[in-house]
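Undergrad: Predicted model follows, preceded by the sequence.
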Amino acid sequence: MKHLKKLHVQVILALLLAVALGLGAPQTAMAMKPLGQGFIALLKMLLAPIVFCTVVHGIAHARDLGRLGRLGFKTLVYFEVVSTLAMAVGFVLVNVFEPGAGLHATNLAEPEPIARAATAAGEGLTFANFALGMIPHTLVDAFARGDILQVLVVSILAGIALNQAVGADSVILRGIDEGQKVLFKILGYIMRLAPIGAFGAMAAAVGSYGGTTLLYLMKLVVLYYAASLFFVFVVLGAICWYAGFSLMAILRLIKDELLLVLGTASGEVAFPRLVVKLKNAGCDEMVVGFVLPAGYSFNLDGTSIYMAIAIGFIAQATDTPFSLMQQVGMLAVLMLTSKGGTTVAGGAFIKLAATLQTLRQLPLGGLGLLFGIDRLLATATATVNMVGNVVAVFALARWEGGFDQERYRAAIADAEKPSPEKTT
């Protein structure tokens, strides 16, 4: 019975019950959707203030702002290289296995909701608008909208200003530190609802889409999951090896967060707990505070794989000629369009729609093929995004000399103990 006190065990049981309910009573399962939506909404409520407190606290206490500049440069270079590798993996696999070949879906109409969403997203798809979109209208607006990229910009500016304007014993910094503790206490209360949230989200997904769509597009789903596993265990595994870490040890460390993301298809649900775990695992506070929030906007490896495979699949399924040079050009555009936004379920689908609407090389109606299985794909997308960001924090902490090996070993050993789950 003591194992039932562990969060990951509770989530696993909730997911199994959700699948059973979805297959046995689809209508009842779909009615469970508000449980998942409510849990995600509770966690999203905490994201902006947690990002702000974490980033400001880390930068304000940094003794060397030049180090922050170096960290920022290395972080952005790392993100661009790794996410481009993710896209390349997707393009190679979709060209080799051709999951859409033979479908001959040449007369697809553009579903009106998809067309509207794509047009709205595509209209603002320029580098200038992307850069300007990072700047909030007011300091408060960034928090009101919950735009993590804008909150990150405000947090960096505030952290640098506090670093230079006040002392380490400033009442403002003490207030931010105590505010962070209060937020994590609230998080602990919310996380007790994680099994209920995961149950609601998964039950609704299984009940809505059932087995027909799975059979119809099974080849695509299998290929996408295989690409995701290949990227995590080969590409990210190689990065971990080069940085001196064990990928399997890191995955054991974040097993609770992995299950939450698998259940909700949203990477945001894991962010608050990852902040605590990564700092406790020996990563420097400034590295965690900068790299992790930035990764949620710039290091979306799963989204990159999704967009590459989805574009190849649509071209094959609609019998649209799509040469190698066109794919390379599309890859260059995806390096921009895959960035930004949030990691909620469906986010990658909207980015894909915006890309197709802007370039107009592939039929927008091809998105209708993916709409039914987007929830299945979103699960892997969010999971790969999260693992990629965790690996980025560990790697950059090591390369920046901001890593405590002893704390890391203690955290890994603690994660492997058969002890009841502790909430933060």
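TA: Structure's in. What do you need? Since the model is a prediction, treat every value here as computed from it, not as a measurement.
Undergrad: contacts and neighbour counts: CA atoms only from here.
TA: Noted.
Undergrad: what number of residues lie near residue 140?
TA: Look at residue 140: counted by other Cα atoms under 10 Å, it has 12 neighbours.
Undergrad: Which element, helix or strand, includes it?
TA: helix 139-145 (DSSP states H and E).
Undergrad: going on from that helix, what's the next piece of helix or strand?
TA: Criterion used, DSSP H and E; the element after helix 139-145 is helix 148-165.
Undergrad: Between helix 148-165 and the helix or strand following that next one, find me the angle.
TA: Using DSSP H and E, the helix or strand that follows helix 148-165 in sequence is helix 171-191. Angle, helix 171-191 to helix 148-165, by axes from the mean of the first three to the mean of the last three Cα atoms, to 10 degrees: 150 degrees.
Undergrad: which residues touch the helix or strand just after helix 171-191?
TA: Counting by DSSP H and E, the next helix or strand C-terminal to helix 171-191 is helix 194-209. By Cα atoms under 8 Å, 6 or more residues apart in numbering, the residues outside helix 194-209 that reach it are 7, 10-11, 14-15, 17-19, 21-23, 25-40, 260, 263-264, 372-373, 375.
Undergrad: this is the other structure I want to compare:
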Amino acid sequence: MMATSEGKHAASGGMATADVLAPRQVKKPLYRKLYVQVIVAVVLGAVLGYVYPDAALYLKPYGDAFVKAIKVVVAPIIFTTIVVGIAKMENIRRVADVGIKALLYFEVASTLALIIGMAVGNVWKIGVGINADPAAFDTKAVEAYAKVAKTMNLTDFFMSMIPTSFAEPFVKGDIMPVLFIALLLGAALSMAGERGRPIVSFLEAASVGLFGMVRIIMYVAPLAAFCAMAFTVGKYGVKTLADLGQLVASIYLVSVLFVLIVLGGFLRLCGFSVFRVLNYFKDEILFVFAATSAETMMPRSMQKLEKVGVAKEVVGLVMPGGFSFNMDGTAIYMTMAVLFLAHAFNVELTIWHQLTVLFVMLFTSKGAAGVTGGGFIALAATLPVLDSVPVAGLALLLGVDRFMAEIRAATNLTSNIVATLVVGRWVGAIDMEKARAELKAGFIETAETRAWDQPANRAMQAAE
């Protein structure tokens, strides 16, 4: 992008100006790169959890503190990004176009994830030979999940998108109601024209401070990853992982292949390389893997997607919407876990049983979005469809669910990053020249690039 811009300025005698505006891409030393720090932290955390499991349990609050701190700014960032993006659009119909195409993509990707998980579960018969006895399981262990699952339905999910007050979703941190309010306000400010400009300018300036908060909190990300991994290994241990290692390994393998082959195929159709995309967002993916919370890296991923060249309104609509409608990692986990439990209890599922479960999961995987332990709760909501597979059997998965939550979170984040790029390309709201150059170069954060989101910087970029 910069090379092209410099060529244009050279033709008009503006090479000097382009050189001034071009950010100095000075690479950081290896030890200062976030993904390196996170990898080291995860390894050290796992070692501590294995050697001193009792001490590792006390580290859980410190990992949770980081997640809570990031979630404080998630709702305001989504709100300001969507409102500003839509308010600056001249054609409101474009918002509907982006939304419809995003939903179409979400359904295709989620359905593929469910089908692939189901197919692998039938071929790789994990759980056969366990011969589990339903009477031997303590129902109290899964009682809390089952209780939430009983009250969960698709109607309630859609009704929950409309908040009872303007402030409620910001207090609770619910993404979909924030999206609902932002869409309405963005459309209203767009129709207001010049009268709405002061509010748009204020929200755009506020977003600079919000992203600044994210950068400050990110300084302790490696420490949070260390604490989260130490707790996971200390609490559940490698023995539990070894007992159900085949299930965990299968979900990891299928999730990785889904990203590389299916999501990679979508990216290839849009002119991107999956490996360059993964390299560009490796910091965020590695962190959510350790913290098991994909939402924590949503603000930073949104910021980088805009830097790649995706339009602000597309990033603001697709990323938040994807975390309710496009949970591919959760979809893979759900189908494979159901078949694992069926095999463990020696239950034979016919093709019609499996198709029924597949259909139900299209809804339950959405209904549990935003709920703590959403994948586990969605599974509890699905099992009653199969009377022969007891809900109490979920206790079999409790010990290793945290390990599977890691790959679920990483896959969910990756799938929504890919969704944003694909939808952006589909609606023609991405600068492909800039995107390819940025992804090829890789993300390099310098003193100049840290301020890329400021209005003044955007104005200079537009002038180029």
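TA: Perfect, thanks for sending it. From a predicted model like this one, the values you see are computed outputs, not experimental measurements.
Undergrad: Now for the residue nearest to residue 265 of the first structure when sequence neighbours are not counted, how many residues are close by?
TA: Counting by Cα to Cα, 6 or more residues apart in numbering, residue 265 of the first structure lies nearest to residue 379, which is 4.2 Å off, once chain neighbours are set aside. Neighbours of residue 379 of the first structure under the rule other Cα under 10 Å: 22.
Undergrad: which residue in the second structure lines up with residue 379 of the first structure?
TA: In the second structure, the residue paired with residue 379 of the first structure according to TM-score structural alignment is residue 406.
Undergrad: mind checking the SS state of that match?
TA: Under DSSP: H, G, I helix; E, B strand; the rest coil, residue 406 of the second structure falls in the helix class.
Undergrad: what helix or strand is the aligned residue in the first structure for residue 71 of the second structure on?
TA: Matched to the first structure by TM-score structural alignment, residue 71 of the second structure sits across from residue 44. In this structure, residue 44 of the first structure sits in helix 33-60 according to DSSP H and E.
Undergrad: Show me what that helix is packed up against.
TA: If contacts are counted by 3 or more Cα pairs under 8 Å, 6 or more residues apart in numbering; DSSP states H and E, helix 33-60 of the first structure sits against helix 148-165, helix 171-191, helix 194-209, helix 271-280, helix 285-298.
Undergrad: Tell me roughly how far it lies from the second structure on average.
TA: Superposed on the second structure, helix 33-60 of the first structure shows a mean distance of 0.7 Å to its aligned residues (mean Cα distance after the TM-score superposition for the first structure).
Undergrad: longest single helix anywhere in the first structure?
TA: helix 65-97 (DSSP state H).
Undergrad: which outside residues touch the helix or strand just after that one?
TA: Once helix 65-97 of the first structure ends, the next helix or strand along the chain (criterion: DSSP H and E) is helix 112-123. For helix 112-123 of the first structure, the external contacting residues (Cα under 8 Å, 6+ apart) are 350-351, 353-358, 364, 367-368.
Undergrad: What's the first helix or strand after helix 112-123 of the first structure?
TA: helix 127-132.
Undergrad: can you tell me which residue in the first structure aligns to residue 350 of the second structure?
TA: Using TM-score structural alignment, residue 350 of the second structure pairs with residue 323 in the first structure.
Undergrad: what about its match, distance to residue 89 of the first structure?
TA: 17 Å (Cα to Cα, to the nearest Å).
Undergrad: Looking at the two, which one has more neighbours?
TA: The neighbour comparison of residue 323 of the first structure against residue 89 (other Cα under 10 Å) goes to residue 89, with 20 against 9.
Undergrad: if we can go back for a sec, can you say which of the contacts of helix 194-209 of the first structure are buried?
TA: Taking 16 or more other Cα atoms under 10 Å as the criterion, what is buried in these is 7, 10-11, 14-15, 18-19, 21-23, 26, 29-30, 32-33, 35-36, 38-40, 260, 263-264, 372-373, 375.
Undergrad: Out of those residues, name the ones that lie in helices.
TA: The helices, defined by DSSP H, take in 7, 10-11, 14-15, 18-19, 21-23, 26, 29-30, 33, 35-36, 38-40, 260, 263-264, 375 from these.
Undergrad: post-alignment, stretch 349-359 of the first structure versus the second structure, mean distance?
TA: Once the two are superposed, stretch 349-359 of the first structure sits an average of 2.8 Å from its aligned residues in the second structure (mean Cα distance after the TM-score superposition for the first structure).
Undergrad: buried sites along that stretch?
TA: Within stretch 349-359 of the first structure, the residues scored as buried using 16+ other Cα under 10 Å are 349-358.
Undergrad: Which of those residues sits closest to residue 330 of the first structure?
TA: residue 355 (8.8 Å; Cα to Cα).
Undergrad: Next, the contact list for the spatially most central residue of the second structure, please.
TA: Nearest to the geometric centre of the second structure sits residue 413, at 2.5 Å (Cα atoms, centre = their mean). Contact partners of residue 413 of the second structure, counting by Cα under 8 Å, 6+ apart, are 285, 288, 294-295, 297-298.
Undergrad: any idea how far residue 77 of the first structure is from residue 239 of the first structure?
TA: Distance from residue 239 of the first structure to residue 77 of the first structure, by Cα to Cα: 14 Å.
Undergrad: The two - which one has more neighbours?
TA: Using other Cα under 10 Å as the criterion, residue 239 of the first structure and residue 77 rank with residue 239 on top: 20 against 11.
Undergrad: Where does the more buried one sit, in terms of helix or strand?
TA: helix 237-243.
Undergrad: Tell me which residue of the second structure lines up with residue 241 of the first structure.
TA: Using TM-score structural alignment, residue 241 of the first structure pairs with residue 268 in the second structure.
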